[in-house]
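Novice: sequence first, predicted coordinates after that:
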Amino acid sequence: MNNELEQPARELAARLLDRKLKLAAAESCTGGWIAKVLTDIAGSSDWFERGFVTYSNPAKQEMLGVRAETLAAHGAVSEPVVREMAAGALAHSRAELALSVSGIAGPGGSTPEKPVGTVWFAWQRRGEAAVAVCHHFSGDREAVRRQAVVVALQGALALL
């Protein structure tokens, strides 16, 4: 694991462990990369509860309870969807903190309103409102996804 990913992952691990909290990740465009980075750390079962890779819209609905109406009205890459993904990750896990990510890594799939590199994130603690933010990353598919992993980890750190 490179330092760009390892440093925030290790810091997040230490904070979760210190606070005796568990994290769940709901991933779309990152395809499980967040879960991989976190579980690369020995002992991660003490603070990483589970990951959901919900790449398709039906998976978002079935595994996380994202509403079909939300997807139809806003599209998968949107603030309402990542909020529902984070809430669903909490509802379908024993975690106290959830993060979610959905974006357009490219090279296809973009629209004028949502160009390649558009990624929505949400972070939520159980019993609290979600925090959501959109980033626009540059680079190829790999670069967009890598940047998304870093932001997802940093956002979870900020919530703690």
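Specialist: Thanks, I have the structure now.
Novice: please count neighbours and contacts with C-alpha atoms only from this point.
Specialist: Will do.
Novice: which element is residue 149 on?
Specialist: Taking DSSP states H and E as the definition, residue 149 sits inside helix 141-159.
Novice: once you drop chain neighbours, what's closest to the spatially most central residue of the chain?
Specialist: In the chain, the residue lying closest to the centroid (C-alpha atoms, centre = their mean) is residue 100, at 2.8 Å. Leaving out its chain neighbours, the residue that sits closest to residue 100 by C-alpha to C-alpha, 6 or more residues apart in numbering is residue 26, at 4.5 Å.
Novice: returning to that earlier point: surely the residue nearest to the centre of the chain forms part of a strand?
Specialist: Yes - counting by DSSP: H, G, I helix; E, B strand; the rest coil, residue 100 is part of a strand.
Novice: so it makes contact with residue 29?
Specialist: No - using C-alpha atoms under 8 Å as the test, residue 100 is too far from residue 29 to be in contact (10.1 Å).
Novice: gap between the helix holding residue 149 and the chain center?
Specialist: 8 Å (C-alpha atoms, centre = their mean, to the nearest Å).
Novice: what's the neighbour count on residue 73?
Specialist: By the criterion of other C-alpha atoms under 10 Å, residue 73 has 11 neighbours.
Novice: here comes the other one, which I'd like you to weigh against the first:
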Amino acid sequence: MTVKIDIGPDITKRAAALLDAARERGEQIATAESCTGGLLAATLSAIPGCSDVFERGFVTYSNAAKSEMLGVPVWLIERHGAVSEDVARAMAGGALTQSRATLAVSVTGIAGPDGGTPDKPVGLVHFAAGRRDTPMLHECVAFGDLGRVEIRRRSVERAIALLHSVL
């Protein structure tokens, strides 16, 4: 099966504007992604000249990767689940700790079509963004069961907007 994701010109323009704003402020960005599987990093890195702003991206799809790469405590994942505010905050904080970035954003959610529960349905996504030594902003969005491709695309869009608000 081949799946093509067209991120779209609007999101690409917003990503370019984010990079320009970060560049003007001397900031560097790290991403920590789960349900988007690197799509946010791919969107940012597709923009020419991004290397002076986009420091690195972590794709931590499994719980083990969240712990090993970002330092998210296993007990935190066991207690709250990978799709939770606490884990999203820990992922963003871990991205800052494990990089030279000054800003980080994380995305963890359920893109579907499987994996949803009554408490955490398909389309539920948690985001966190912030700077070192400051409280992380958090957002939880229930996109609904729009299909895997659309949930991932909208998650990238929301992560870019959240990062921009931290700037």
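Specialist: Noted; the coordinates are in hand. Note that this is a predicted model, so its numbers are computed, not measured.
Novice: if we can go back for a sec, can you pull the contacts of the residue nearest to the centre of structure 1?
Specialist: Going by C-alpha atoms under 8 Å, 6 or more residues apart in numbering, residue 100 of structure 1 touches 25, 26, 27, 28, 82, 83, 85, 86, 121, 122, 123, 152.
Novice: make JSON lines from those and add neighbour count, distance to residue 141 of structure 1 and secondary structure to it.
Specialist: Output for the contacts of residue 100 of structure 1, formatted as JSON lines (neighbours: other C-alpha atoms under 10 Å; distance: C-alpha to C-alpha, whole Å; DSSP: H, G, I helix; E, B strand; the rest coil):
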{"residue": "25", "neighbour count": "28", "distance to residue 141 of structure 1": "20", "secondary structure": "strand"}
{"residue": "26", "neighbour count": "33", "distance to residue 141 of structure 1": "19", "secondary structure": "strand"}
{"residue": "27", "neighbour count": "29", "distance to residue 141 of structure 1": "15", "secondary structure": "strand"}
{"residue": "28", "neighbour count": "26", "distance to residue 141 of structure 1": "13", "secondary structure": "coil"}
{"residue": "82", "neighbour count": "31", "distance to residue 141 of structure 1": "20", "secondary structure": "helix"}
{"residue": "83", "neighbour count": "25", "distance to residue 141 of structure 1": "24", "secondary structure": "helix"}
{"residue": "85", "neighbour count": "34", "distance to residue 141 of structure 1": "22", "secondary structure": "helix"}
{"residue": "86", "neighbour count": "31", "distance to residue 141 of structure 1": "23", "secondary structure": "helix"}
{"residue": "121", "neighbour count": "29", "distance to residue 141 of structure 1": "17", "secondary structure": "strand"}
{"residue": "122", "neighbour count": "27", "distance to residue 141 of structure 1": "21", "secondary structure": "strand"}
{"residue": "123", "neighbour count": "29", "distance to residue 141 of structure 1": "23", "secondary structure": "strand"}
{"residue": "152", "neighbour count": "25", "distance to residue 141 of structure 1": "16", "secondary structure": "helix"}
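Novice: now stretch 153-167 of structure 2: buried residues?
Specialist: Residues 153, 154, 155, 156, 157, 158, 159, 160, 162, 163, 164 are the ones in stretch 153-167 of structure 2 that count as buried (16 or more other C-alpha atoms under 10 Å).
Novice: turn the residues you listed into JSON lines, including distance to residue 122 of structure 2.
Specialist: Compiled in JSON lines, the buried residues of stretch 153-167 of structure 2 are given as follows (distance: C-alpha to C-alpha, whole Å):
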{"residue": "153", "distance to residue 122 of structure 2": "14"}
{"residue": "154", "distance to residue 122 of structure 2": "13"}
{"residue": "155", "distance to residue 122 of structure 2": "13"}
{"residue": "156", "distance to residue 122 of structure 2": "16"}
{"residue": "157", "distance to residue 122 of structure 2": "18"}
{"residue": "158", "distance to residue 122 of structure 2": "17"}
{"residue": "159", "distance to residue 122 of structure 2": "18"}
{"residue": "160", "distance to residue 122 of structure 2": "21"}
{"residue": "162", "distance to residue 122 of structure 2": "21"}
{"residue": "163", "distance to residue 122 of structure 2": "24"}
{"residue": "164", "distance to residue 122 of structure 2": "26"}
